[in-house]
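[1] Sequence first, predicted coordinates after that:
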Amino acid sequence: MKKLVFISVLSLFSCKRNNPVHPPVGGVLSQNDLDVSKNRMRNLNAIERQQIQEWIKGQNEKFFPTQLNYWTNVEGFDHRERRPDDSPISYSYDLYDFDQTKIYDKSISRADARFGHFDELKAVENALRYMKNGEEVTLLVPSSLAYGTYGDQNKIDNDIPLIIKLKAL
């Protein structure tokens, strides 16, 4: 009986020793883990940028790169006057994949949002700062500026670049 207990305890300890330790969500990662993640995102971003540029070549409409790493169909877009923080804006947008399939049937809309105080995709908030009231623009956004490595936990998977049709109301 003692042998059976000893073998059971020994096997439990040996199993426990071989399990990799994963930090909890929001936990602390080592510098090596952070470097691996940073390199993964850098490589993914380079691949997505190349794929988006190839997609643009097949389009009739012209797209222009912006300083924040997305494209828009308006030349000189991010060289316009920039809206200040705390200024209000109302807007709506639709999300598409690069097959130009609309992801959600209903547009995403916000009324009287204030810059610096609303939680939005980085590319959307940045583009809204340069848009004129009533203007519509199309954004081509790599996944790092969209829903990133987690997706939206609904219809948008992780690491998916998006086409965003944005309107400043």
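    All right, it came through fine.
[2] going forward, measure contacts between C-alpha atoms and count neighbours the same way
    OK.
[3] Now do the longest strand along the chain: everything it contacts.
    Longest among the strand segments of the chain by residue count, using DSSP state E, is strand 88-96. By C-alpha atoms under 8 Å, 6 or more residues apart in numbering, the residues outside strand 88-96 that reach it are 102-104, 106-115, 162-169.
[4] Please check those residues and keep the buried ones.
    By neighbour count, with 16 or more other C-alpha atoms under 10 Å, the contacts of strand 88-96 hold Ala113, Phe115, Leu162, Ile163, Ile164, Lys165, Leu166, Lys167, Ala168, Leu169 as buried.
[5] To which secondary structure element is the fifth one assigned?
    Secondary-structure element containing Ile164, defined by DSSP states H and E: strand 162-168.
[6] Contacts for that strand, please.
    By C-alpha under 8 Å, 6+ apart, the residues outside strand 162-168 that reach it are 89-98, 100, 124, 128, 131-143, 146.
[7] another structure for you, compare them:
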Amino acid sequence: MKNSTRIAVVFFLFLLISSCKQHQEARRPISQASGSFMKKSIARNKKLVSTEESQIQNLIKSNPNVVYLASKKGYWYSYVTRNTTDTLTPKKGDVAFFDYEIKDLKGTIFYSELELRPQTYYVDKQNIMMGLRDGIKLMRKNEKVTFLFPSNMAYGYHGDDKKIGTNQPIICTVTLRDFKSEVVYKKESQLKVSTPTVAPPIKKEAPALSKPQDTLTPQN
């Protein structure tokens, strides 16, 4: 009887282990992706970057009187208006106020400054194009800078789903009007809300003077 019980227990454990093993094997992926797709994708991206960089370099060479600087992030920029007096630039925790326009490398305007103004940007806390996110932190107050962004620093593969298409390098001209800390900006905003606007007093027009009636001259 004891042997039968032991055999039954062993058989039960065997079934339990087999069931667990089959259950675990069922979770394995049917096929594992090879590295060939990733290699092809990397090769395509490298070719795209190389092509766009060549286009940008041709644009720079076609404007020999304009000095373009290469950034560490893979874009180029040139000063239209430079502020050599101030030293501060926007940083995380600041609010930047700027205007900008976007063109393709041939100069065709996608969005004019008038269409896009005004811009209020919480530095490093809002989702804007990668190039502008980095480039605006290079600028001083009242500077105007032209940026040449390859597509990976602009709107990427998807574009903006409106005027800017897929893999589109762009020219972005930015004017940094001002920037200040978030604390100061919030205080100023609260002050504007709490301070009532006093309407100018309404001027009452004086009644028109009627000509006095002559009661002394006898009437015929």
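    Here it is on my side, so go on. For clarity, every value in this text was computed on a predicted model and none was experimentally measured.
[8] In PyMOL, select just the buried ones from the contacts of strand 162-168 of structure 1.
    Filtering those down to the buried ones (16+ other C-alpha under 10 Å) takes a single PyMOL command:
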select buried, resi 89+90+91+92+93+94+95+96+124+128+131+136+137+138+139+140+141+142+143+146
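[9] for the residue sitting nearest the centre point of structure 2, helix, strand, or coil?
    Of all residues in structure 2, the one closest to the mean position by C-alpha atoms, centre = their mean is Ile128, 1.2 Å from it. Recorded secondary structure, Ile128 of structure 2: coil (DSSP: H, G, I helix; E, B strand; the rest coil).
[10] any idea how far Lys141 of structure 2 is from it?
    Remark: distance between Ile128 of structure 2 and Lys141 of structure 2 (C-alpha to C-alpha, to the nearest Å) = 20 Å.
[11] ok, the buried ones among the contacts of strand 88-96 of structure 1 vs Arg42 of structure 1, which is closest?
    Leu162 (17.6 Å; C-alpha to C-alpha).
[12] which residue lines up with the closest one in structure 2?
    Under the alignment (TM-score structural alignment), Leu162 of structure 1 pairs with Ile170 of structure 2.
[13] Nearest residue to that match in space, please, no chain neighbours.
    Nearest residue to Ile170 of structure 2, sequence neighbours excluded (C-alpha to C-alpha, 6 or more residues apart in numbering): Asp104, at 4.7 Å.
[14] what do you get for Tyr130 of structure 1?
    Arg82 (5.2 Å).
[15] Comparing the following helix or strand past the longest strand of structure 1 with structure 2, how large is the average distance?
    Toward the C-terminal end, the helix or strand that comes next after strand 88-96 of structure 1 (DSSP H and E) is strand 108-114. Following superposition, strand 108-114 of structure 1 is found to deviate from structure 2 by 3.3 Å on average (mean C-alpha distance after the TM-score superposition for structure 1).
[16] So which residues of structure 2 form helices?
    Assigned by DSSP state H, structure 2 shows helices spanning 2-26, 36-61, 113-116, 130-135, 182-194.
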